Structure formats: C-alpha cells, structure tokens
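Asks: structure here, sequence nowhere to be found:
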C-alpha cells in the first residue's frame, strides 16, 4: 500500500464524517489516482469474441462440455 498524500487529502476539503464514509476506491478516484487501466477497446472485444464464440443459444463451448 502506498503512503497517504496528506496535502492532496487536505485539499479535498472533506469533513471527517465524509472521509470515513468513503471506500478506498472512492477516495482514490476523488484524489485523481485511478487504477490506470484503460478500458477494453473494440479490437480487444473482437479478439475475445473470436477466441470464445457463443453458440446460437448463448452457451459457450466450455459450459456445454461441463454439462456432458
């Protein structure tokens, strides 16, 4: 876990009740420290659809194999 950036935290201007009501994720977003992961783009989605196609009923091959 990284150290707390107290100057950033003080600039957020929250009361102690507001601070303690936040989840760690909410606090990081408020302070501008997002996950850094870019959302999946269309090209990656297309790659996944090619790798794991659904059949006409929507079940994947893996699910069908588990039920056999």
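Replies: Received the coordinates, thanks. Bear in mind that the values here come from a model prediction, so they are computed numbers and not experimental data. Numbering: from 1, shown residues only.
Asks: please make it C-alpha for all contacts and neighbour counts, starting now.
Replies: Fine.
Asks: just checking, next helix/strand downstream of the helix or strand containing residue 7?
Replies: Assigned by DSSP states H and E, residue 7 falls within helix 6-11. Downstream of helix 6-11, the next assigned helix or strand under DSSP H and E is helix 16-21.
Asks: okay, one more to line up with it:
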C-alpha cells in the first residue's frame, strides 16, 4: 500500500478548491475525492477488497466470556 501525498492533497484542497485548512482536514477522503472530480470511476469495493481491508485493519472486539460456565 502506498502512502498519500498529503502536501499535494492539501495544496489541491486549499489552493485549488479554496478550502480553509480546517475545512480540508474535516473532509473524509471520499468527500475530498469527489470534490476533486473523481466520480468513483475506480469501481465498487468487492469482497476481495473488503477482505484485504479487514485483514489490514481488523475490528478490535473483545469477547466477553463472563457467562461461560
């Protein structure tokens, strides 16, 4: 996975879109992507993509076994 070029994204948001820095940082990546003109042409997230995300960032659920006998 490659990192994001935050300085370029911030420049695009502030200079290109006229956002204030706080407005830029309040955006989700999807909102920024839409504002920059990408209409989701990369396609939907399919099951293999979801599986990769789940492996990379698993939910940190703690199982409660207090009712186990």
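Replies: In hand now; what should we look at? The shown structure was predicted, so the numbers you read here are calculated from the model rather than taken from an experiment.
Asks: quick TM-score on the pair, please.
Replies: After superposition, the two chains reach a TM-score (TM-score structural alignment, normalised by the length of the first structure) of 0.41; 37 aligned residues with a Cα RMSD of 2.2 Å.
Asks: if you count neighbours, what's buried in the helix holding residue 7 of the first structure?
Replies: Within helix 6-11 of the first structure, no residue is scored as buried using 16 or more other Cα atoms under 10 Å.
Asks: helices and strands around it, which ones?
Replies: Identification of packing neighbours for helix 6-11 of the first structure by 3 or more Cα pairs under 8 Å, 6 or more residues apart in numbering; DSSP states H and E yields no helix or strand.
Asks: redo that, cut-off 10 Å
Replies: Using 3 or more Cα pairs under 10 Å, 6 or more residues apart in numbering; DSSP states H and E as the contact test, the elements touching helix 6-11 of the first structure are helix 24-30.
Asks: biggest helix in the second structure by residues?
Replies: Counting by DSSP state H, the longest helix found in the second structure is helix 47-56.
Asks: what about residue 10 of the second structure, how many residues nearby?
Replies: Around residue 10 of the second structure there are 18 other residues, counting by other Cα atoms under 10 Å.
Asks: quick one: secondary structure of it?
Replies: What DSSP: H, G, I helix; E, B strand; the rest coil gives for residue 10 of the second structure is helix.
Asks: nice, that's everything, thank you.
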